[in-house]
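1. Predicted model and sequence follow; I will ask about them next.
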Amino acid sequence: MKKFFACLLVLAIIVTIVPINIASAETGGYYATGNYRNVFVETGRTEAQVQDKMNTMFDKFFKGDTNNQRLFYETGTDEAYIRDTGNGDVRSEGMSYGMMVCVQMDKKKEFDMLWKWARNHMYQTSGQFKGFFAWQCNYDGGIIDSTPASDGDEYFAMALLFAARRWGNGTGIYNYEAEAQTILDAMLHQSDDGVGYNMINKNANQVVFCPSAGNYDFTDPSYHLPAFYELWAMWGPERDRATWSKVAATSREFLKKSTHPTTGLNPDYANFDGSAKEVSWSSGHGDFRFDAWRVIQNSCVDYAWWQKDSWPATTFAPKIQAFFKNQGLSTYGNQYTLSGSKLSSDHSPGLVAMNAVSALASDATTAKPFVDELWNTAVPSGQYRYYDGMLYMLGMLNVSGNFKIWGAPTEPSVTRGDINDDGTIDSVDFALLKSYLLGRTTTLPNMKAADLNGDGVVDAMDWAVLRQYLLGIIKTL
């Protein structure tokens, strides 16, 4: 059929086509528009290639070789945990990240298995940490350290809220909505009975390093998740919604203050005023080290979802990209002083993934070297695959447009005919469709937009509709 219409296409292409301007693409973040960028496709890959890459990634981490690839380990018939293969333990960070990966990739079985393990073995119902999750356990579920790590609880709550909206609620611990609301309530009210500490410092309106004595008065910049807080201001317990809105705004300002003005680097730990924080039990956390990698993702995802502050796009992402580009895209180290002196020459896949997420606050051309670097980075394997691997999965989801706000009011919108997503239906779109129908290309920037008659297939019938529209024979698509 393609050959039959090739001659017609060639004849039609010589017709003078006047570009027809349509309304500009919707402005605002993903929550408002429902349009998720697939930056891999924007920078030259096909939808099929991206999906294959995502499937391969999931299979290796969840079904792969036990000793060299897998991070997901089943125990019993209906529980599973994410293993920190480098340290030989299970962490709330990895469990909650794993759940987020599963809800984004529509893996309900694996999600439920992780959640049951976390709820049965990590969740604490009494004492100073009641309502929170122990950050570190043995493989058999025994608690090694009962202190909560705030980012784990944050990701648990967000993953559960998405699960409720994507799959619906079950009963007991599988009433995802109720479980999430309980976690959110504890974050702000755990200490109301005079025992313990909240996960959000009431005076600073910022997430704390740990809700415990000595750790309640400073923070970890990578725990700041304003993109999540905005959703909790709408979906969380009603009495706390105004507070979560304040926390989101405060976090955005904090991230600016904690970022080095030249390099764009953040410290691992910081005081609430943004200044770097050193601690007595471990050295070097006033520098850009492993925790700090995640600030890149947190800032740029917040911009992509909400666009409430232009700083990530105008200032932060350009600085981060410039710094690491100057360090050598394939050779930059994984730890630096805030002013940019290299502390380690290791080139880590986790940091590669976080740098690629800066594309969400950047144009595709500028971000392409970082996106290419992630695309060309192998799925982490070996003994120390855990942290790199978890960030690799999150980075891949974000860059491919698969880290979505389940429960947002809008579905991804499609402007029929605007095949290259530039806001105009014109001869460029016509030429792209021609190339696809002639077999010269295997995909299109926006396949849904190319399906002009909405029959689920991109074929010569769509070419005929587009031709009639551009010639003015029909007025709408």
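-> Sure, I can see it.
2. From now on I want contacts and neighbour counts done on CA atoms only, so please keep to that.
-> Fine.
3. Going by neighbour count, which residues in the helix or strand containing Ala164 are buried?
-> Per DSSP states H and E: Ala164 is located in helix 150-167. Buried residues in helix 150-167, defined by neighbour count with 16 or more other C-alpha atoms under 10 Å: 150-164, 166.
4. May I ask you to confirm that Asn21 is in contact with Ser427?
-> No - Asn21 is beyond contact range of Ser427, at 11.5 Å (criterion: C-alpha atoms under 8 Å).
5. Tell me which of the two has more neighbours.
-> Using other C-alpha atoms under 10 Å as the criterion, Asn21 and Ser427 rank with Ser427 on top: 19 against 10.
6. and the comparison structure, right after this:
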Amino acid sequence: MGRAPAAASPVSGGAGAALGGVPQAGAAPSAALLAGWGRFRQDFLRPEGRVVDTGNQNVSHSEGQGWAMFCAERAADRASFELAWGWTRRWLTRPQDRLAAWRYIPDQGDSVPDRNNATDGDLFIAAALLLAGRRWQQPGFTEAGAAIARDILRLLLRQVAGSTLLLPAQHGFETADSVTVNPSYYAFPILGVLARAVPDPAWLALAGDGLQLLRRARFGRWGLPPDWLSVARADGALSLPGRWPPRFSYDAVRVPLYLCWAGLADEPAALATARFWSDPAHRQWPAWVDLATDRIGPYAATPGLRGLAGYVLEQLGQVPPTRPAASFAPDDYYSSVLRLLTLTALSEKA
């Protein structure tokens, strides 16, 4: 599949469906989630509350802090939640708004040299705070989460060719001709948490247009969503930006996870990834595929990605039930994140 066509008119009925799968406030965690969170906490959450990316020189990201805060709340682990939130608030605060700086680099004079944000981190931090405020009856958490949600609406949404888009960050993703988006940032259950706490029609537009975007943003032999996507301002035409490798890989694998979590397993992007992962021509589950050439990555998917893929296939009834292990051997940070998010999605349906 080559360059995608311009957008059709959004289907209004899809907007509400795209906000499905919202995590239940105060839900009791499953045993599998508790075990998985315990291992993640042991391996990646430092005593001061910093989540370390062991595969990337032990830096920390706002997304990692957000994922940890969210999973700590889902595991009803208030002590770890407050540790991660306290560190995030201390080190990643931006003076001009309530969004978080995207990266912390240890062992250097200025540990946060770039104060640009990462929108997926802001989404998960906000949702974690909102859920924590309800679980533990803490208005301060709720107020902080709502303030972040309002700044997401204020600073990170753009109107392009009649559609509402979500910027990956406040700066660096817009040109005169196009806007670049990251399809994996459309975490529909998380958008639902924010929409319930801070009611605004913009959430519905963002979710509905995001679902339409994912229906169109499919490339290569298998029709897969890309890690990064360029949207033309003039007509909404989609293409693969040259700034990144044109791949379905570490970012885009979260697209089918969020769709299935939201109860949207029959969406084209989820069906396409299931076909790709179950293709009998693969000698192993590949870590990535080049969407311009259909070249398969030379190494196998990580355990976390295999667990995520098994969950997606299970939701479509294509394989016998496959569940990611809760107790697992040491793994790197991102693979462990994927496994933990998959356990969270499973826990919501338990």
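-> Yep, it's here. Being a predicted model, the structure only gives us computed values, none of them experimental.
7. one step back: I would like the residues contacting the helix holding Ala164 of structure 1, please.
-> Residues outside helix 150-167 of structure 1 that contact it (C-alpha atoms under 8 Å, 6 or more residues apart in numbering): 92-97, 99-100, 103, 108, 132-133, 135, 169, 175-177, 179-181, 183-184, 199, 207-211, 223, 228, 405-407.
8. Out of these, which sit inside strands?
-> Secondary structure from DSSP state E places Val207 of the contacts of helix 150-167 of structure 1 in strands.
9. Find the residue closest to the residue nearest to the spatial centre of structure 1 in space, skipping its chain neighbours.
-> When C-alpha atoms, centre = their mean is applied to structure 1, the residue found nearest the centroid is Asn398 (4.2 Å). In space, Asn398 of structure 1 comes closest to Val357 once its chain neighbours are excluded; the distance is 6.4 Å by C-alpha to C-alpha, 6 or more residues apart in numbering.
10. What is the neighbour count of the one you found?
-> Neighbour count of Val357 of structure 1, defined by other C-alpha under 10 Å: 31.
11. Can you tell me what it aligns to in structure 2?
-> Under the alignment (TM-score structural alignment), Val357 of structure 1 maps onto Tyr311 of structure 2.
12. quick one: contacts for its match?
-> Applying C-alpha under 8 Å, 6+ apart, we find Tyr311 of structure 2 in contact with 257, 321-324, 342.
13. Pretty sure His282 of structure 2 sits in a strand.
-> No - applying DSSP: H, G, I helix; E, B strand; the rest coil, one finds His282 of structure 2 to be coil, outside a strand.
14. Onto which residues of structure 2 does the helix holding Ala164 of structure 1 map?
-> Under TM-score structural alignment, the match for helix 150-167 of structure 1 is residues 119-136.
15. Likewise for stretch 7-16 of structure 1?
-> Using TM-score structural alignment, there is no partner range for stretch 7-16 of structure 1 in structure 2.
16. again, but for stretch 436-453 of structure 1
-> Following TM-score structural alignment, stretch 436-453 of structure 1 has no partner segment in structure 2.
17. if we can go back for a sec, pull out the buried residues from the contacts of helix 150-167 of structure 1.
-> Neighbour-count burial (16+ other C-alpha under 10 Å) applied to those gives 92-97, 99-100, 103, 108, 132-133, 135, 169, 175-177, 179-181, 183-184, 199, 207-211, 223, 228, 405-407.
18. Going along the chain, name the helices of the stretch 1-150 of structure 1.
-> 2-13, 30-33, 39-42, 47-63, 92-104, 108-121, 150-167 (DSSP state H, counting those that start in this stretch).
19. what packs against the host helix or strand of Gln159 of structure 2?
-> Using DSSP H and E, the element containing Gln159 of structure 2 is strand 157-160. The contact analysis (3 or more C-alpha pairs under 8 Å, 6 or more residues apart in numbering; DSSP states H and E) places strand 157-160 of structure 2 against strand 163-166.
20. Tell me which other helices or strands whichever helix or strand comes after the strand it packs on touches.
-> Moving toward the C-terminus from strand 163-166 of structure 2, the next helix or strand (DSSP H and E) is strand 178-181. The contact analysis (3+ C-alpha pairs under 8 Å, 6+ apart) places strand 178-181 of structure 2 against strand 229-232.
21. name the helices or strands packed onto the strand it packs on?
-> strand 178-181, strand 238-239.
22. Dump those into TSV; add mean neighbour count and distance to Asp294 of structure 2 as well.
-> Below are these laid out as TSV (neighbours: other C-alpha atoms under 10 Å; distance: least, C-alpha to C-alpha, whole Å):
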stretch	mean neighbour count	distance to Asp294 of structure 2
strand 178-181	22	22
strand 238-239	24	16
